[in-house]
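Colleague: What follows is a predicted protein model with its sequence.
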Amino acid sequence: MTQSLDSFKAKKTLKVGDKTYTYFSIPDAEKNGLEGVSRLPNSLKVVLENLLRFEDNRTVTADDIRAVAKWLVERRSDHEISYRPARVLMQDFTGVPAVVDLAAMRDAAVKLGGDPKKVNPLVPVDLVIDHSVMIDYFGTKDAFTKNVELEYERNGERYEFLRWGQSAFDNFRAVPPGTGICHQVNLEYLAQTVWTKDENGETVAYPDTLVGTDSHTTMVNGLAVLGWGVGGIEAEAAMLGQPISMLIPEVIGFKLTGKLNDGITATDLVLRVTEMLRKKGVVGKFVEFYGPGLDNISLEDAATIANMAPEYGATCGFFPVDNDTLNYLKATGRDPERVALVEAYAKAQGMFRAGGEEPVFTDTLELDISTVVPAVSGPKRPQDRVNLTEAAEGFARTMADEFKKADELAKRVAVEGRGHDLGHGDVVIAAITSCTNTSNPSVLIGAGLVARNALKKGLKVKPWVKTSLAPGSQVVTDYLVKAGVQDDLDALGFTLAGYGCTTCIGNSGPLDPAISKAINDNDLIACSVLSGNRNFEGRVNPDVRANYLASPPLVVAYAIAGSLTINLTADPLGTDQDGNPVYLKDIWPTTQEITDLIRSSITEEMFRSRYSDVFKGDEHWQAIKVEGGMTYGWPMSSTYVQNPPYFEGMTMEPKPLEDIENAAVMGLFLDSITTDHISPAGNIKANSPAGTYLSEHQVAVKDFNSYGARRGNHQVMMRGTFANIRIKNQMVPGVEGGVTMKGGQQKWIYDAAMEYQAESTPLVIFAGKEYGTGSSRDWAAKGTKLLGVRAVIAQSFERIHRSNLVGMGVIPLTFKDGESWQSHGITGQERVTIKGIADITPRQMMDVEVTYADGTKKVIECLCRVDTLDELEYIKAGGILHYVLRNLVNS
């Protein structure tokens, strides 16, 4: 941490027990010029403290700090600030490319004559390997063991690389496979609420903050830790000590009152909250929860609500520190000194919720949680909440309106060789899964009690249902076993399938081939019910077209009922041993039953024991050979991990910037091209450039895996950039897919780009409004760079993608208002020269000279969207990685 200029005389000391901490006091800053900041939302107090601590008159100025105080007047701001999180959290899909880049930087450091040991993350990084386990096996006692073995078999090359990274880098820890979901491991172990760092002879205390390479990083907001998901490039920037540029956000206050009624779950609550916030419109905003209702929900309930921030569209869903925070930290085995520090620090900063506080918010909304009723969400969006009483009716409506099969609702077909039939609305996947709910003992113990009560009544799961239990941490297994309900779940087929992110991200594994055939041969609308947070069409399983989010107890109930056409609140789930009907109310536990079992089953020792050696891993992890020492021994034959070419030809002194001369146009795009269109995602098609590459490297089509799993191999990823089957390049009208025109011929974008590179011809892209919206995918910018694109000229950019392009050394420019590539008659056959790059300054106007096919020329004045001095340094260096690498080698 650089020495703060401390313009507002905020630097103080705090004594807790026999330890003294340095901290930056918000109350003192308020006395010294920041009037009213004690009334800020707690989430903005965290941001303010960050600016006070990092004030350096370059990345953070006194005016930036004053802008946070001025926020209180307008309750919004257009002021951009530089924010530095305390740490970075990664999962393996998104984390592998970041570690690949670190390894490549070490190789480059050696070539530059520097010490590779200097290349390390500059803030703590934790990577949790949780996205690779798939549910191939289920419903048997050995399902977990078999799934783990398959996971290592499929991902051996990636795991060898991460195992090396675990030992090679300082400030980097890898949590091995089979441990849990990154967000639950974060909540239960990694997060501290207040972070500390020893430097210059003192211990500095400050709020625990992070960015993560997974959108559900927000779950830890329930523990008063400010964090949210970012793209890989922002995560790498943060990891390498660079600030993240962000606008001071609007903060929407969500007031909770009342108390949940008996039998209502945290999932029911979060689905109602998600519905309300989606309707309100909170995209790009902070949401902060307050009000007396917080006294009546557990911290795990708060984490469940915070987890769903991406689903309600907010940057985060923040809960302040209170007594429940302290109790949770104690109950999960955190150091008593840390718990004492959290309490003292939060109270000293005015961040401790005692009850009755109402900060200033941009806007508010309110929910009396006693009005929440049982619900599901579906069939394809998390915000499409349906009361449980109307779920069957809702599915019938979906059959009529969306699938045009209103007259087929009763249709059933025989399943070959299985002795049962299958119909529309049948639940073929019932999964207790995902970080949203498996962090919450109330719904997991509740699911176990539903299973126990169902077994007593003689109920069974329908034979067409694929059941699975994939908890977010090993502690869950401990308390389910101690509570005695794991046996009941096992008996219904909800045996442990893996610890990780499974059904929610599409790792549900294949259905029984006979069931898959019956669905596809008869065009059946099959359903899944999962306790996850994502249910987008095509995400859960390719055979399943209607997906419903539900609480874990309801997942068990739907597995027994076997169909969405059954009204669980009115129709029987089945019959008991005597043939009498059994209803949901007959097997549903009371809130008190669940609470009693939680109290007798969960101990602090469970957390201490499971996390005492969390980075060691199982025998599979231990058996992986670590190749390479300070630098990685890149295996040439690997199709998963390759040394990227970012640093080829790099010198210690950056080459002077040059204008872009005579560039070809690679793509013409309309409005709202998303990073899903640009970035490689999903399955790899056999006839695509990436599929051809893998086939040439003797990879069978069945082993192609996904783009996500191969993010560490630039050869695959650059071939998949702009290769989305739905992207429409207007240079090739009426054609979908990753194609362009070169020399009058239609070609794959990748093939054309390589030909242009061989000819030393730079490339540009023209686009419409909101270019790069959607998930902030690092490969949308990395792939663009590797294809040889020097500039993207659009009507407007999504904020994060614009900054990602700059981070990769690609220049973003915008047309003047009212202008577009269409208004200038651009068809893609032109050549483009961009002047003024050699003398570039932030946000300068630049001349884009277009030479049309008939030889006529036109100069279009565009705004250069290299916005700050830091971004200018990145462009001059060739990208953020080059900028940081030179600094590290020189240090």
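Modeller: Received the coordinates, thanks.

Colleague: CA only for contacts and neighbour counts going forward, please
Modeller: Fine.

Colleague: Quick check: chain neighbours aside, which residue is closest to Thr467?
Modeller: Ala430 (4.9 Å; CA to CA, 6 or more residues apart in numbering).

Colleague: this is the comparison structure:
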Amino acid sequence: MKVQYRDPFGAKAEFHTGWGRAVIYRLDRLEAAGLTRIDRLPFSIRVLLENLLRNLDGYLVTEDDVRAVAAWRPGPLPAREIPYMPARVVLQDFTGVPLVADLAAMRAATAKFGADPKRINPLIPADLVIDHSVQVDAFGAEWAYRFNVEKEYERNRERYAFLKWAQKAFENFRVVPPGTGIIHQVNLEYLARVVQLRERDGETLAFPDTVVGTDSHTTMVNGLGVLGWGVGGIEAEAVMLGQPYYMLIPEVIGVKLVGELPEGATATDLVLTVTQMLRKRGVVEKFVEFFGPGLANLSLADRATIANMAPEYGATMGFFPVDDATLEYLRGTGRDEGLVQLVERYCKEQGLFRTAGTPDPEYTDVLTLDMGTVEPSLAGPRRPQDRVPLVQVKASFRQALTEQFGKAPARPAGDGAVAVQEKVDLTHGSVVIAAITSCTNTSNPSVMIGAGLLAKKAVEAGLSVKPWVKTSLAPGSRVVTDYLQNSGLLPYLEQLRFHVVGYGCTTCIGNSGNLPEDVAQVVRENDLVVAAVLSGNRNFEGRINPLVKANYLASPMLVVAYALAGTVDIDLTTEPIGHTSEGKPVYLKDIWPSQQEIRETIARSLSPELFRGRYAEVFEGDENWRGLSVPEGDLYAWDPASTYLQEPPYFHDMPLEPQPVRDIRGARVLALLGDSITTDHISPAGSIPLDSPTARYLQEHGVDRADFNTYGSRRGNHEVMMRGTFGNIRLKNALAGGKEGGWTLHLPDGELLSIYDAAMRYQAEGTPLVVLAGKEYGTGSSRDWAAKGTYLLGVKAVIAESFERIHRSNLVGMGVLPLQFKEGQSWKSLGLTGRETLDIAGIAGELRPRQDVEVVARREDGGEVRFTVTLRLDSVVEIEYYRNGGILQTVLRRIVKGN
């Protein structure tokens, strides 16, 4: 069906670019029609409004949609959904592999229905960056990078060949090979254009660059003035196939920045402060937009650091409008001058360019932060919003040691000797991982150069990293290595054993690799609470390393500092970080670089040519990538013996018409969970435990323990992933009688089983399952497997006190019903134990968004608890997805029917 675009507001107008004539849809025509005042709208809402205006077709996007967003105001907003049409999609390989597998399965299903499989093809451009698979196996040596790359290909050859096949088989689909950089940094430095030019109906359109990504930190590109955020892989597939992303009109919280960072504070300290502040305010499902005179004192890289952690402060995104800093960054990263001029002219023409004299927009609420009050900080030991000022880290750790970990602040029994390079004692608080890693900071030259300068001063003072610390440097792009070499600072980092170990997420995603065995042995034998300090954005328990319980987020400079100190049980503001060879104490302040030193080093070390050179052949890859053999054909030839890739089962025996929805009767509780259950708790990631159902499956299929690899590398095999769902070693299921990990009771017999084994027994018995949970269910990374695994285990509904935005949407996308306890109620307040059977009535009829649904819980003694919950299908579109069994089934049926 050919789309007919409409222009009822007369907004279509001619616009001249440096490359010729284009068409734009002018926002000021809406103001002329009396629908809005553009300068009062938040900049992010202006971009959203242009998106609707340009895509108005009377079918997917209506005139009423445009009017609704044009009428945005600071007060309460109508719960109206709008169809957002992103310009492009970005994927990383952990989330991208199952997405491509789903597309390949959809092609196979389309062929079975007798339709052309090529109809399953991305209609919206998509870029996949392979950045999540490299692990820190080798470290602290010049050969570490080469060794880790070889292991990466050895473990992931089949997956990489599959992605290379997809690059050839699908149109509008590009793959950035391994060893290039982290997806968000590549997006920021190369893929993002800020303003797009694209052909439509024989005309060239100019419009704002917008994006959705299958990683929650897609928001990093908000620092460049690009509207975008993370979605589930399920939603991203629908967008790639030309479907809108449906969303409610968002509230926008304005954060007014004033002042400038004081000496000694970094952009990392600023973002940890912002995260704590906004978590306290509560910004879930809201846009956050930064404004105020303080913006003039933030580089683009600083802004990207703040935008990156929007998921950690709970917002949909953290937006910075386009201004002169944007243009400066585009030039500095080697973008074409014609693009820079296009960005400036278009954004000024459309009222999307912020200047010092620009009136402040109106916001739902305004918070003010004086950046002069920001102080050096860490966040931890378990959550990114738990900021701890540097001066309080020692006291805070000791308090957490007792209150969170149940340990006394004393040395362990025995001598705890570890033979690494010398005899040392490991104790509670010993830093065993120090990792400069993750997109949050490795995109920012100020903190990376700062880490190099601190390393230089430390080496010159005669300091060295403690021998029990596993160090690593994982730059976000190869340009980072280039400027560290140009500055002469890389050798000093290497003298402290911060050698490059790879170009990817590494430690922040859980790919920290094993601790040296002699260190690991002492940690296990003495049940030590040891620490990791990393420059990442996630530190949830069980994520970084199974043996490391206390995890702290910090700037790259503080990562180096704590590697030198070797412990977090120290006050670096008053105690020496080490001693010279003569025994003279050296303090952190003695080796801390000044802002002036950092700025001067950046000025002489970075140039646009570095970026142009590195990104000139960004899709070519190294000899390993070029040497991969790739299968041919439009349909992927699945190997039934593969333990990495299997055809997803979502379309097996799927009828062309959906079956009627039924009420849920006689359900059992699979898991009874508390607050802040993250997607890390639900979706398997990191190493595969040797005593898990997944290990049993792999061994049954002839895989040696040494070749288990990680869950992330096997995300293309649903048999692996469903066995690891709810298998996190730190999961606390109240049904498991205090036993941590992926355990539950099978009822009514009460046998303690792994959650997977219990779920399979329930499936064999024909028993539907539910999960009961507390507040903030599904926080963290936007892992589609947290929803897919839940669905494959047979869970029909999740009843929680509140949901994180992306995970709730993903549950809907997989046909799992999200239900929300009424305000003030919980499974605890209702006296539920998880041993009840549950009936959920009222979903078989006509459904309305957010309607009430009745639940009846029947106790073992025959008593009943009746309560009402809210149906968290938030729109009529989500109701359609649910009735079809999920978003992919909905899209597939539409395509096969020619809709």
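Modeller: That came through, no problem. Keep in mind it's a predicted model, so treat the numbers as computed, not measured.

Colleague: what residue of structure 2 matches up with the residue nearest to Thr467 of structure 1?
Modeller: Taking TM-score structural alignment, Ala430 of structure 1 has Ala434 as its aligned residue in structure 2.

Colleague: so what's its match up against?
Modeller: Counting by CA atoms under 8 Å, 6 or more residues apart in numbering, Ala434 of structure 2 makes contact with 469-472, 532-534, 559-560, 562-563.

Colleague: list the contacts for the residue nearest the centre of structure 2?
Modeller: Closest residue to the average C-alpha location of structure 2: Ser216 at 2.9 Å, with CA atoms, centre = their mean. Residues in contact with Ser216 of structure 2 (CA under 8 Å, 6+ apart) are 229-231, 311, 780-782.

Colleague: Give me the aligned partner of Pro361 of structure 2 over in structure 1.
Modeller: Match for Pro361 of structure 2 (TM-score structural alignment): Pro359.

Colleague: Burial check on its match, number of neighbours?
Modeller: For Pro359 of structure 1, the count of nearby residues is 15 (other CA atoms under 10 Å).

Colleague: ok, now Glu765 of structure 2?
Modeller: Residues contacting Glu765 of structure 2 under the criterion other CA under 10 Å number 9.

Colleague: what does the one 5 residues further on give?
Modeller: Residues within reach of Val770 of structure 2, counting by other CA under 10 Å, total 25.

Colleague: wait, the match of Pro361 of structure 2 sits on Arg39?
Modeller: Yes. Here Pro359 of structure 1 lies in contact with Arg39, judged by CA atoms under 8 Å, at a distance of 5.1 Å.

Colleague: distance between the ends of stretch 373-386 of structure 2?
Modeller: By CA to CA, to the nearest Å, the extent of stretch 373-386 of structure 2 from end to end equals 17 Å.

Colleague: Name the residue most distant from the centre of structure 2?
Modeller: Most remote from the centre of structure 2, using CA atoms, centre = their mean: Glu582, at 46.8 Å.

Colleague: sec struct for Asn437 of structure 1, please.
Modeller: At Asn437 of structure 1 the chain is in helix, as set by DSSP: H, G, I helix; E, B strand; the rest coil.

Colleague: Quick one: map Gly712 of structure 2 onto structure 1.
Modeller: Using TM-score structural alignment, Gly712 of structure 2 sits opposite Gly708 in structure 1.

Colleague: what does Tyr492 of structure 2 align to in structure 1?
Modeller: Using TM-score structural alignment, Tyr492 of structure 2 pairs with Asp488 in structure 1.

Colleague: show me the residues around its match that make contact.
Modeller: 448-449, 451-452, 455.

Colleague: can you do 10 Å?
Modeller: Listed by CA atoms under 10 Å, 6 or more residues apart in numbering, the contact set of Asp488 of structure 1 reads 447-456, 480-481, 494-495.

Colleague: so which of these is the most crowded?
Modeller: Top of the contacts of Asp488 of structure 1 by neighbour count (other CA under 10 Å): Ala451, with 31 neighbours.

Colleague: what's the matching residue for that residue over in structure 2?
Modeller: Checking TM-score structural alignment: Ala451 of structure 1 goes with Ala455.

Colleague: Doesn't that match belong to a strand?
Modeller: No. Counting by three-state DSSP, Ala455 of structure 2 is not found in a strand; it is helix.

Colleague: okay but it is in contact with Phe498, surely?
Modeller: Yes. Here Ala455 of structure 2 reaches Phe498: they are 9.3 Å apart, a contact under CA atoms under 10 Å.

Colleague: which neighbours do those two share?
Modeller: Counting by CA under 10 Å, 6+ apart, the shared contacts of Ala455 of structure 2 and Phe498 are 465, 490-492, 560.
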